[in-house]
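In: here are the coordinates; sequence isn't available:
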């Protein structure tokens, strides 16, 4: 610990749960002395560091609770990938105005083009804005509701799914649903209509989702509500997933070339 920080100050900061200030405090004190900063400016700088640190921690906690992949962020998207989509629309979605308006997003495209990546990236932006987010694969969501029904907690689980600001449903419309699952999805879409946003990723278009419901009437009602209030981001191209795959060249250290110099 720096000579600039006495044990009394350390004790007070720890008592106030501000001990994370300590690692950067010596540098701040030295800088204040060098530039002859007024006391109030020094105090503002130190407290601003703490606010920034707490904000970052809060975002990280929200993203972890949301089950978002930490690597899937918009700034990490590889623009050299041969994946085509409406870049202007993605920029609009990244503004999160759709979230403010309780609108939805359908990210449609073949397997591996980056649908989940972009959905999670938008989820991270929402977390940074302070929104509550939950990302879950559709089959796991249905399994969770099935188990909740067995232990009589399905109503609480549905309330949790309805309450979040942004629900990300990955791989929607892949498998046929039984009557109970169809009713659950119908209720979820109905309750979240104009009350919260949903991002759906699927390799099938909305017109093909109808066949996955056991009840055609509920299917039409749920899908009409979703599509009438949703942006369609359509992706096509080469597999983006292959770009995320670790390569042998990156996994192994480069060998030193053998010398060909004669002794």
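Out: Received the coordinates, thanks. Predicted model, so just to flag it, every value in this text is computed and none were measured.

In: could you use CA atoms for every contact and neighbour count after this?
Out: OK.

In: let me see the ranges of the helices in the stretch 1-150 of the chain.
Out: For the stretch 1-150 of the chain, the helices identified by DSSP state H, counting those that start in this stretch occupy 7-15, 25-35, 39-65, 87-94, 97-100, 115-128, 138-150, in order along the chain.

In: put this beside the first:
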């Protein structure tokens, strides 16, 4: 009865990892041969691991990544122009800590979104907050938010995450409002927050897509996204075709 009460108290204190570890030790012959200090140290490790796993689950759930991809599964066999030394540097996520942007361009199926989600997953594993957004849908949501008065709140949410993934840049025509909203989103993240932008449009053609009769806004967006950014121009055939 005393043992069950101890387990219940641990659970009530939200020490779930320790409660599970304590229960496991009771049925472990090997654990009985350990000293109190050793057994207690194992319980602390189990609680730490449990909390880290729970935090990772929360971060991944909030990130809403399109693919459950990870950096360990990056395909280097097919020639896509990936630089292994650059990829190794990106995996450390130091660029996120410095607030550097990452631009990935390439034809449809080249793996831009998959790779962006892999970096998002890696950032979550390092305790960073991530948010995946398809840019066309995000701009529609922001347009609606102007009507219901939630634009500033939504902008603040986008501004505070450590890594924002804007997928499918250039897939839909920009309205005047959409162009202005995109500038607000990018500007709110300058100076400390990183953004991944994926696009089928080469960077040199972005100005034509963004200008739409307003070169001032286009210049402002490009300056904030491109200045000091890292780039991965993906090459080769569609990965979907190759996998088939």
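Out: Everything's here; your move. All figures in this text were calculated on a predicted structure; none of them were measured in a lab.

In: TM-score them against each other, please.
Out: TM-score for the superposed chains, counting by TM-score structural alignment, normalised by the length of the second structure: 0.90, backed by 240 aligned residues with a C-alpha RMSD of 2.1 Å.

In: single out the most deeply packed of the helices of the stretch 1-150 of the first structure.
Out: By mean neighbour count, with neighbours taken as mean count of other C-alpha atoms under 10 Å, helix 115-128 ranks first of the helices of the stretch 1-150 of the first structure at a mean of 24.

In: give me the contact list for that one.
Out: Applying C-alpha atoms under 8 Å, 6 or more residues apart in numbering, the external contacts of helix 115-128 of the first structure come out as 59, 62-63, 68-69, 72-74, 93-94, 96, 107-109, 132-133, 135, 166, 168, 170, 199-202, 235.

In: residue range for that helix in the second structure?
Out: Per the alignment by TM-score structural alignment, helix 115-128 of the first structure matches residues 112-125 in the second structure.

In: the matching stretch: average distance to aligned residues in the first structure?
Out: Once fitted to the first structure, stretch 112-125 of the second structure is off its aligned match by 0.9 Å on average (mean C-alpha distance after the TM-score superposition for the first structure).

In: ok, residue 54 of the first structure to residue 134 of the first structure distance?
Out: Distance check for residue 54 of the first structure against residue 134 of the first structure: by C-alpha to C-alpha, to the nearest Å, it reads 21 Å.

In: let me fix that: residue 3 of the first structure
Out: Using C-alpha to C-alpha, residue 3 of the first structure is found at 47 Å from residue 134 of the first structure.

In: more neighbours: which of these two?
Out: Comparing residue 3 of the first structure with residue 134 by neighbour count (other C-alpha atoms under 10 Å), the higher total belongs to residue 134, at 24 against 7.

In: read off where stretch 158-165 of the first structure ends up in the second structure.
Out: Counting by TM-score structural alignment, stretch 158-165 of the first structure pairs with residues 155-162 of the second structure.

In: residues in contact with the matching stretch?
Out: Stretch 155-162 of the second structure is touched from outside by 96-97, 128-131, 164, 184-185, 188-189, 193-194, with contacts defined as C-alpha under 8 Å, 6+ apart.

In: now, of those, which are buried?
Out: Among the contacts of stretch 155-162 of the second structure, those classed as buried by 16 or more other C-alpha atoms under 10 Å are 96, 128-131, 164, 185, 188-189, 193-194.

In: how about those residues in JSON lines, adding distance to residue 242 of the second structure?
Out: Conversion of those to JSON lines gives the following (distance: C-alpha to C-alpha, whole Å):
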{"residue": "96", "distance to residue 242 of the second structure": "31"}
{"residue": "128", "distance to residue 242 of the second structure": "33"}
{"residue": "129", "distance to residue 242 of the second structure": "33"}
{"residue": "130", "distance to residue 242 of the second structure": "29"}
{"residue": "131", "distance to residue 242 of the second structure": "29"}
{"residue": "164", "distance to residue 242 of the second structure": "29"}
{"residue": "185", "distance to residue 242 of the second structure": "36"}
{"residue": "188", "distance to residue 242 of the second structure": "39"}
{"residue": "189", "distance to residue 242 of the second structure": "37"}
{"residue": "193", "distance to residue 242 of the second structure": "35"}
{"residue": "194", "distance to residue 242 of the second structure": "31"}
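
In: how about these, which pair is most distant?
Out: 128 and 185 (19.1 Å; C-alpha to C-alpha).

In: could you find the closest non-adjacent residue to residue 145 of the first structure?
Out: When the adjacent residues along the chain are set aside, residue 145 of the first structure lies closest to residue 154, with 6.0 Å between them (C-alpha to C-alpha, 6 or more residues apart in numbering).

In: start and end of stretch 159-174 of the first structure, how far apart?
Out: With C-alpha to C-alpha, one end of stretch 159-174 of the first structure sits 25 Å from the other.

In: report the central residue of the second structure.
Out: Central residue of the second structure (C-alpha atoms, centre = their mean): residue 120, 2.7 Å from the mean position.

In: picking up where we left off before, could you dump the helices of the stretch 1-150 of the first structure to TSV with distance to residue 230 of the first structure?
Out: Output for the helices of the stretch 1-150 of the first structure, formatted as TSV (distance: least, C-alpha to C-alpha, whole Å):
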stretch	distance to residue 230 of the first structure
helix 7-15	49
helix 25-35	48
helix 39-65	24
helix 87-94	11
helix 97-100	9
helix 115-128	14
helix 138-150	18
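
In: skipping adjacent residues, who's closest to residue 90 of the first structure in space?
Out: Leaving aside its chain neighbours, residue 90 of the first structure sits nearest to residue 233 (7.5 Å; criterion: C-alpha to C-alpha, 6+ apart).
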